[in-house]
Structures are given as C-alpha cells and as structure tokens.
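Chemist: from the sequence below, what's the structure:
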Amino acid sequence: MSLHADRLAQLRTRLAVIGLDGFIVPLTDEHMSEYVGDYAQRLGWLTGFGGSAGSAVVLADRAAIFTDGRYTLQVREQVAADDWDYVGVPQGSLAGWLAVHAPEGGRIGYDPWLHTRTQVQDMADALCARGAILVAVAENPVDAVWTDRPQPSPAPLVVQDDALAGATSAEKRARIADWLVEQRADAVVLSALDSIAWALNIRGGDVAHTPVALSYAVVHASGETDFYVAPSKLTDAVRQHLGNAVRLHDRADFDTGLRGFAGKRIVADPERAVAAIAQALEAGGATVLTLRDPVVLAKAIKNPVELAGHRAASLRDGAAMVRFLRWVEEECPGGGQTELSAAAQLLACRQATGRLRDTSFATISATGAHGASPHYHVTEESNAPIVPGQLFLIDSGGQYDDGTTDITRVMPIGDPTPEMRDRFTRVLKGHIGLATAVFPDGTLGGHIDALARRPLWEAGLDYAHGTGHGVGAYLSVHEGPQRIAAPNYPGGAAMEPLRAGMLLSNEPGYYKAGEYGIRIENLVLVEPCDIPGADRAMLGFETLTLCPIERTLIDAALLTDAERAWVDAYHAQVAQALGPDLAEDDRAWLHAKCAPL
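Modeler: So this is what the prediction gives:
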C-alpha cells in the first residue's frame, strides 16, 4: 500500500470509530487563507496534491478531489486515480458530488473552523436530498491520524513602519470605527490574516511567502481593539507599537471572547470568517451582521506611500530579473541546468538586492511539458533538465518590505518553433489588449477578461485560468476583492468594480499539454484616464512591472502598428529605468533585448 493510500485508510478507520460516514477536507486554515502554514496542509498530507487550491471528500467506499483548471494535469500526476475521483470545478462542485454519492441517511463530518457558513449551508442542502446530515466535529479527524503534524509557526511579530504603510494603525482603526458607526454595528471580527496585518501595521512569518501572523482581531466602534495572538509572538517593540488601545489576548481564548457580546451587533465577513465564528457569536447572544470586512477594500486601494514603495520594489525586482534572464540565455542551452538550479539562481539574484524578505509564492520554474501546468511546483522528484528545443517558463515574485512583486517570463532554449512564436505572440497581443484598455469607472473585472483572450480565441485557443488577480502591499500576492476573470473560469466571475489605486496582474497564457506553456505577466495599476471630450469618468492601466519581453519569441508580422509601438515604448521605458542599476555587461544585454522591433 502506498503512503497516501495508507493515510486514506487510517482516516476511514478513524471516521468509523467516531460514527461518521464521510468527511470533508478543504485546503485552507481557520482564516480562510489561500496559502496556509504547514500545520494546515491537511489536503496535501492526505492525498499528495501540492497545489494551492482544492478540496476533497472521503466516504467509506469512495473519495473525490476537487481542483480547478490550473491543476488539471498536476492533480493527475500527484494523486492516485485508484483511490480518488478527479472532479473539475467550476464544472462540478463538492456539494453536487455529495448530492449524488453521499450514502442515504449518512453522517458527513466537517470542521466548522475550515468552512464559511455559506459553504456549510450548501453542503447541508446537498446532503438533505440524500436524507443525510452534515455534522460539525470538535476535533478534526485528519489531525487525529496525522501523528507527525507540524506545530504552528513560532515566528515573532514585527512592526511595519508607518513610513512604509502610509498611515498609522490608529488612523486605520479610526476609519474602521467610523464605518462601524455608519453600519450601526458595535464591532467587527477581523479573521483574514492580511486584514489584521494591514489594520495593525504588523507583519509575521507564520505562512510561507505571505508575511502574516496567526491571529484574530475584534475592532470596536470606539476604535479600541482586542487582538488575539500567541503571547510568545509579542516583542517589546510590538507591544509599544500597538499601544494601550489594543488589548492583548492569547489566541487560544478567541472562541471564549466571541461569546461575550450578548445584545451586540457584530460584523463577520461571510466570505472570510469561518462558520465557527458566527456560531460562537450567536451562542453568546450577539446578532451577526454579514457584511464584508471593511479592511478588504481599504487595503486594495493603495495609498501614495504604498504605491511609491511598489514602484521602488518593481525597479529592484526588475533589475534582478534581468540578471537572471541573461543567465538563462547564456547558461541553459549548453546543458547542466535544471528547473531547481534555475529557481535557485533567481533567488540568489533577488537576495543580492539586500532587501528580499521572502519569495511571494513558490517559484514556478517549468521547462518543456511542465510549463503546461500553470501552477507547476518543481520538487526533487519532478526536477527536469533544461535542454534545447524547449520553452522555459519562470513565474515568480519577491516580498520586499516596501512591496510585493509577481512576474512571468518565457525564454526559448535554443531556437523556438514557428508554432511557439505564433502562440507567444497571440498571448502578447492579449496582454497588450488588456494593458491598453480604457473602460468606464465602475467596470467589473469580469467585463474586460475577454480583451486578453480575443487573439487566442481567433485561433481556436484559450487558457483555463483567470487573467488577473489583486496584489497586496508587502502582503498577499493574491489579494481580493479585485480580479479579472469571466464566470466560466476558475474562481467564478470577478464582480468587483475596478477602482483607481488597485494593483492587479495582467497574465494571459497558452498551454499545450505535453509540450510547453506560455504566460506573460506584469503588474498594473488602475488609474484615472483623462480623455478629452469624455462625458463620464474613465479608467485605464499603468504597467508597473519592468522587465524585457523576449524578442526572439515575437512574430512582429502578427502585431498591429499600435501593438508594435506599445512593445517598443515599453522596452524603451524598461531600458531607461533599469539600466542605471545594472553592471555594464548586464546593461548591454538589456539594451539589446529592448531594441525596437
């Protein structure tokens, strides 16, 4: 029996002992985080799946794993088909699968600290059709059989200086308090880790690649705040920074604290607060208001200091990328390099800046067929040599104390084929189409997704992921609420209006299974667009990422005059901005790459 088959068998044995006919295993933590600490990697431990989004259901005689189009190939490579059904979302759903496969009259368990209330209701409704019920567990049965489960990170909190944040924590909490008064609410529960970090101007080290700390905060209409965090994480500097208006509690006491709001109106975000939070509030006599966490939009619209920090981080990161891409071009065609050695080289280039705090996600270093998995993660077992005839895709980012970066570039190893150049150029045309878009203020992210897909659609091609995600300010590389995605792509429709000051990625792609992957990603800023004679407010994008786009992969004959002009203008900007920060050899390489088409 394989390792993961044995773990599945152990879980089934445990479920039988506690009287459950099944159990639901999401990939998240008590804060509904996308990226989670090692202690919360239950789905990966159980199944072997290494992606960053997914969920599973285990029944006595059947099990299923649910992933979106980014992981169609990866899940089949990592999770045994003998033990698991593969279900693609959004075409299928966990609730829909339960409605068909749950045993009649069965008892299906769930951990109320790992699901939102809406998710719980959807699953309960699906089970009702089978005469089955959803049962909350006090102890997660996966944890009971995961005998060597890691402990949560002990990393201490650190202060995010006001000079980098652009506003003091007291000012931010005052804004939240004003909002609470408007809503006639007494307090709001902040459970999203990046919301807490932003509101309190603190950062942590509890989640790989995301500088946040496992904690909760309750902000009252007075602006006073109850902060629940492990006492061992609090340094004297952090205590002094938080001040007397922030009362400190052990994170272990959070559930008890929630039960002390009898007669009060308490906001709990229905998308970000787990079901257990609302259940505890109501058990204590509070009225739960299902409104969005007020920090979400406030931190999405970057202030001038945050934008200045991001521009500085983009310059620093762009220069590191130039050094790396030159290394790829000169070292990889001759052999001896691998996906892991390339990722290590890029990390070294970023570390040489002296400002890198972490990568902003696990670097996607993918050559050849591995590039066709949009979220491929290289391991010692999967590590492939980089050899001529392939496309090498590198999707990566840096966490700097002044900004978070995310960039994807593709380099040919040797001479690319005409098909590779055609597909790359179509992706580039889509990238330019979005980068140059002008749209009315109030436009939803989902409304402009097609602009990036049209050149691919015209050739009968597409890609199975959204086109853009929000980005934090030395916070999460995937930040809501802004996104660019249509309803039929992973994550569903992006229904948030785009607003000036939001950062997003612009990353169309193309993936040919078994052969190669292409993606061109820059970060863009939503900004007002002044159009003479316009009768309404308009918005557009400013591209902030600075790094050359590989010229040998561009078929200039496929570009319009306007598209060629965009590439030339972008490259001129890149050369001018990055040149002064580079050594002479790197600067010469950059200027050659940025020559007009």
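Chemist: could you use CA atoms for every contact and neighbour count after this?
Modeler: Will do.
Chemist: and the gap between residue 564 and residue 425?
Modeler: According to C-alpha to C-alpha, to the nearest Å, residue 564 and residue 425 sit 11 Å apart.
Chemist: quickly list what's touching both of the two.
Modeler: The contact sets of residue 564 and residue 425 overlap at residue 556 (C-alpha atoms under 8 Å, 6 or more residues apart in numbering).
Chemist: those two: who's more crowded?
Modeler: residue 425 (23 against 18; other C-alpha atoms under 10 Å).
Chemist: do a quick rundown of the strands in the stretch 151-300 of the chain.
Modeler: 158-159, 187-190, 202-203, 215-220, 225-229, 246-249, 265-268, 287-289 (DSSP state E, counting those that start in this stretch).
Chemist: can you list these in TSV and add mean neighbour count and distance to residue 578?
Modeler: Listed next are those as TSV, based on neighbours: other C-alpha atoms under 10 Å; distance: least, C-alpha to C-alpha, whole Å:
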stretch	mean neighbour count	distance to residue 578
strand 158-159	20	30
strand 187-190	26	40
strand 202-203	24	29
strand 215-220	24	39
strand 225-229	21	42
strand 246-249	18	43
strand 265-268	26	45
strand 287-289	19	49
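Chemist: so which of those gets nearest residue 542?
Modeler: Residue 542 lies closest to strand 202-203 among those, at 28.0 Å (C-alpha to C-alpha).
Chemist: kindly reformat the strands of the stretch 151-300 of the chain as a markdown table containing distance to residue 80.
Modeler: Supplementary listing: those in a markdown table, determined by distance: least, C-alpha to C-alpha, whole Å:
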| stretch | distance to residue 80 |
| --- | --- |
| strand 158-159 | 42 |
| strand 187-190 | 38 |
| strand 202-203 | 38 |
| strand 215-220 | 35 |
| strand 225-229 | 38 |
| strand 246-249 | 44 |
| strand 265-268 | 38 |
| strand 287-289 | 42 |
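Chemist: please provide the structure for the following sequence as well, for comparison with the first:
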Amino acid sequence: MNAKSTTAILSKLRALMKNTKYVCEPLQAYIVPTGDAHQSEYVADSDKRRDYISGFTGSAGTAIVTDSKAALWTDGRYFLQAEKQLDTNWILMKDGIPDTPTQAEWLTKTLPIGGRVGIDPFMLSVEKWKPLHKSLKANGYILVPVDQNLVDVIWNDQPEPPNNPLIILPVEYTGLSWQEKVKKVQNKLLEKNCHAFVLTALDEIAWLFNLRGSDIIYNPVFFSYTVITRDKVHLFIDDTKLQNGVSEHLKLNDSALQNGTSIEKHEYNTIKDFLTNLQTTTDKKIWISEKSSFALHSAIPKTKRNHDPSPVALFKAIKNKTEIEGMKNAQIKDAVALCEFFCWLEKQVPSGDITEITAANRLEQFRREQADFVSLSFDTISSSGSNGAIIHYKPTEESDKVITTDQIYLCDSGAQYKNGTTDTTRTVHLGVPTKYQQECFTRVLKGHISLATAVFPNGVKGHMLDTLARSSLWNAGLDYLHGTGHGVGHFLNVHEGPCGISHRVSLTDVALQECMILSDEPGFYQDGEFGIRIESLILVQKADTKYNFRKKGFLTFETITPVPIQTKMIDPSLLTEQEINWLNDFHSFCQQVVGDEMEKQGRKEARKWLINATKPIG
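Modeler: Have a look, this model is predicted:
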C-alpha cells in the first residue's frame, strides 16, 4: 500500500484552476468528491477522479486542492489506509474527530477573502451543495459550478466509461413487473400534484425496470436516467444497452401500449437539456430529490421543484415476499460457500502457504459453484493480524500477509446472486486466542446479539438503536469508528438507503419498517494488532409483544445469515443466559438450513465442519 507521487498531477491541476479556457475566473480551490454524476457510493474506473489526484483508493472521501495545499477528508473506516496511501503533498482530515475542521471551515481559514471554490456540478448532490454554498457565502467566498471537469482534462490515461450489456430479471425473481412499479410512482405523482419525477440513482433505475448491469464493479447497475410523467416514461440510455431482449422487455417497439407504460428512449447525455425544456411545458412541479446533482437541479426553476425524497428508494428498501424469499435463499447458498471456505482454511493454514489474497480467491471459487452466482458484491476484506485493524482493507501484492495460527483473521465478503445480495463478516482464530482477544470478541458479540434481539416501536429510526450494539464495548472503554448497519439491496447495491443504523444522525434516514433488510455489524479494532467484526443480515419483522402502547405496533429482527460464529473466540463467562441461548439457537438454525443444503449438494466434509462449529456452549 505504497503512497502515489502526486506532485506533477497537482501542479497540472493548479495550472488549470487559473486557465480561462476552462474557468471564467481563476479559482483559489477545486473540490474533487468521490462520487459520479449519479452520486453513487462506488464508482466506475472512469469516475475515480479523487483516486487519481490523491492516490487514496477508499470508497469515501473528498479532496480539496488550493494554490499551495491539498487536503483529503475521509471517515474512520479509512484513517489507517489514507495514512499509508497519501504522499507528503496531502493533509489527512479525519472526519468525525472533534478537532477536525469541516471542508467549509478549512477553506475559509485557508483562502483569501473572496476566494472562488470550483466543482463539477454533476459531482455534488444538492443536499451537499446547499450547506457548503451557504457556509462559504456567509464568510465571503463563492462556490462556482465548473462545466468542464478539470481532472478529466489532465487525466491522460482515463478509462472509457463502461457500457456493458444488461440482465433481465423475470417476475419470478422480482415479484412485480416494471409496469406495476412505474404505476406506483405515477400514483405518487398524483398524490403530490406533480407533473414529472426525475430518477437519477442507478440502483433505483435498475430496480424499477427489473434490469441489472455491470457498469460499476460489484454493483449490478447501469448508466441511465429516467423521467416519469403521468402518461409516459422517458429513459436516457445508450443504444448498445438495448440488446439481448432488453428492447422487448421494455416494449420499446410496441405501439399498442396504453398511456402510462409506454417508454420513450433518449440519449444518455441529453438529460439536462430535456429537463430544461420539460419545465417550460407545464405549470406543475417537477419532483427531483435533493440527492440528485446540482447540475440537474439547476435546470429546473426553484419555483417548479419538489424536493421530497425519492419514493423509489423506499419502495426498493421494503422488500416484497418474493424478494425476501430470494434474499433468504441467497444467504443459504452463500453460507454453504463460507462454511466450505472456513473448513478449507482450517486445514490449509498450518502449512504456511495461504495468504490473504489466495484465501480471498479460494472463497470466490467456492461462491462460483453456487446456483445463480453473478459476482462478488464488493472487494473481499481478507485480513490477517494488523491488516484487520484497517477497517476497509483490501489485500494487495504489497500488503499481502500469510494467514497464520497465531493471529486473528477477519473476512468480510459478499456476493451477488440473481435472487439476492449477501454481506457477511466472520472473525476467527486458527490457533489459540489471547484472553484480551476473547474479551474484545465477546463484547462485539454481545452488541451483535443485543441489536439482533431488539424490540422497538414503529417509527423508530436506526440511529436510536445504535447504542445497543456499542454498550458492552463502552462499558470496557472500547468502541469502533464505523456505522453499525446499512440497508442491503435485492441483487443490487450491497449498501442501500434510505435506512441505516449509525451513531451519526442523518436527516434523510427513514424509520425502520417491516420487510427492510439491514446489516448488524459491530466491531473493534486494535491498531497495529488485529480487527474484529461480526456481521449478519437482519430482516425487520413484526414483534409479538405482551402490550401494544397506544396501538403503535412493535418490530424486531430476524437474523437471516446462517453462518456460524466461532465459539473458540468467546469467553462464555461474559455472556448472559439469554445470550448463550440466542447463540445456541442461532447455531441450531445454521446447522439445519445450511446442513440440509449441503446434503443436497453432496458436500459431506463441509457438513462435518458445520456440525462441529455449531455445537452448543454453556
């Protein structure tokens, strides 16, 4: 994980900031966010502009370059990684740490009064643009939209944007046709008295049309925009994606379609001009979420915008019966692969030949043997010893360590199957853990169980439950610097909004609702020594309570990831009777559902491993 030399790159960027061929007036700072024009969490290689100028490859962060300084903000998942990857040109800003200035605060202290701060308006959402613009303006600075992305100008070997073929998902996988989904959106348009709804999030578009792609690695999405009016659907997409039955699936050539479900196709890059013209054809408002780019927002007059959150985000987060069944089946298949992997790992590690990379590759091979496997859902975090303390670590040739019997091994991995997405973390010791390691692991497990068994009323948001996962760690003066849970898509993005479980309060989070699926993943990380995380997916379901205060209705979770938790790492004396019972019941569930699937697949050796790994404790 060597630092990239960025001196020449920064010099070129600073020259462009003064070049009136690209900017109307000289800029004193230029912002390079992580995302793309759709505000995606993970981006295609052609959109990794922040990686290019800084050398930092984490999935979250913002780079700001001034005439003489360069700073990068990222969160606690990436502090150690950023320290290794940034060269001496860069200042690391540890987001979330009390003494760390915000981007606006740093800019106002660094720039001369009246300084102009540039950014590509497609790369920043309105919800992030507004507070930054307001803060800068209040202190005498100007946030300037720059039409030509300056990083693209200097990036000589920038990859071409991907344009991969699509996968059609039949109703047997999705539970609803795309026409039924469009009608749900149009009903919302009527409720809001809006003329049109603008859809920019790639996973929402993929879900809406029952299509999946591969334009962003591990995320089954494709580059497109959609505008839905009361009587038509406008799809902005490249023609090359409309092959292999996609045109027929969308009924693009069917002139007999009734109003409301007919699709008019447009070129992908014409979306802004379309919105500019659309707002002149109606006196009603156009619905565009503030998670969309400032560039598209600015194409619609302020008086004609409806800023409510996207209804598709919530439709997608609340899984239907078919999606839930698919997600559960995907977890079982994935559990078979993981059990095969840990069985193999226990046998192979003592030889001294297994490294983080060879282990990750072998795990992918096990997953590929399962039905409906499409791809991984993210880069496998295969981390041994001190590398496990790097929360979002990815092994490279430079960092690759041998997995040994005297260090903790953390594996956070997932897969995309046609019927669901998985995300599982298990932490194991293939030798003898220390008492301290056992205590830390057990406190993480206590938090995992506390959240998994929580009962809470309707209307509760995830941040209200976050303390449950941290309480046992806090009691010992320990903690972790990442969220506790995120939504998970149905054969879609492994990180999905609009729900989550975190210590940070987000105004855009929605209340947890029945049939949502999230992760439960507390952890602990001893810098330079080891990392611990236990992650399973949990399904929100109705709770059967003795009472029903003010008829609110209560909810709880069902754990749907049937992968054993290593009992060797547990100090049973720290567990309550209820926690021991939960663990034993969970392992009985694992043994039954995964064992049955192993029987069907003839995986006898892994089944023996499973039986041994799920023996009761206490």
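Chemist: quick check: which of the strands of the stretch 151-300 of the first structure is nearest to residue 539 of the first structure?
Modeler: Comparison of the strands of the stretch 151-300 of the first structure against residue 539 of the first structure by C-alpha to C-alpha identifies strand 187-190 as nearest, at 30.9 Å.
Chemist: so where in the second structure does that closest one end up aligned?
Modeler: Here strand 187-190 of the first structure aligns to the second structure at residues 196-199, judged by TM-score structural alignment.
Chemist: neighbouring contacts of that stretch?
Modeler: Contacts of stretch 196-199 of the second structure (C-alpha under 8 Å, 6+ apart): 189, 205, 225-230, 285-289, 310.
Chemist: next, the mean deviation of it compared to the first structure.
Modeler: Following superposition, stretch 196-199 of the second structure is found to deviate from the first structure by 0.4 Å on average (mean C-alpha distance after the TM-score superposition for the first structure).
Chemist: figure out the length between the terminal residues of stretch 136-156 of the second structure.
Modeler: Its start and end residues considered, stretch 136-156 of the second structure measures 32 Å (C-alpha to C-alpha).
Chemist: please apply the same query to stretch 569-588 of the second structure.
Modeler: With C-alpha to C-alpha as the measure, the first residue of stretch 569-588 of the second structure is 18 Å from its last.
Chemist: please apply the same query to stretch 104-118 of the second structure.
Modeler: Using C-alpha to C-alpha, one end of stretch 104-118 of the second structure lies 13 Å from the other.
Chemist: residues in the first structure matched by that stretch, start to end?
Modeler: Matched against the first structure by TM-score structural alignment, stretch 104-118 of the second structure falls on residues 95-109.
Chemist: so how far is stretch 443-458 of the second structure from its chain's centroid?
Modeler: Stretch 443-458 of the second structure sits 22 Å away from the centroid of its parent chain (C-alpha atoms, centre = their mean, to the nearest Å).
Chemist: where along the stretch 301-450 of the first structure do the strands fall?
Modeler: Remark: strands assigned in the stretch 301-450 of the first structure by DSSP E, counting those that start in this stretch are 356-359, 364-367, 391-396, 398-400, 403-404, 407-412, 438-440.
Chemist: can you tell me what part of the second structure the shortest one aligns to?
Modeler: With the alignment judged by TM-score structural alignment, the segment of the second structure matched to strand 403-404 of the first structure spans residues 420-421.
Chemist: the matching stretch vs the first structure, mean deviation?
Modeler: Mean for stretch 420-421 of the second structure is 0.2 Å (mean C-alpha distance after the TM-score superposition for the first structure).
Chemist: what sits up against that stretch?
Modeler: Under the criterion C-alpha under 8 Å, 6+ apart, residues 323, 326-331, 377, 414-415, 488-494 lie in contact with stretch 420-421 of the second structure.
Chemist: apply 6 Å and report the result again.
Modeler: Applying C-alpha atoms under 6 Å, 6 or more residues apart in numbering, the contact partners of stretch 420-421 of the second structure are 326, 327, 330, 415, 490, 491.
Chemist: including neighbour count and distance to residue 85 of the second structure, could the residues you listed go into JSON lines?
Modeler: Converted to JSON lines, the contacts of stretch 420-421 of the second structure look like this (neighbours: other C-alpha atoms under 10 Å; distance: C-alpha to C-alpha, whole Å):
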{"residue": "326", "neighbour count": "22", "distance to residue 85 of the second structure": "39"}
{"residue": "327", "neighbour count": "27", "distance to residue 85 of the second structure": "36"}
{"residue": "330", "neighbour count": "27", "distance to residue 85 of the second structure": "35"}
{"residue": "415", "neighbour count": "27", "distance to residue 85 of the second structure": "27"}
{"residue": "490", "neighbour count": "26", "distance to residue 85 of the second structure": "33"}
{"residue": "491", "neighbour count": "30", "distance to residue 85 of the second structure": "32"}
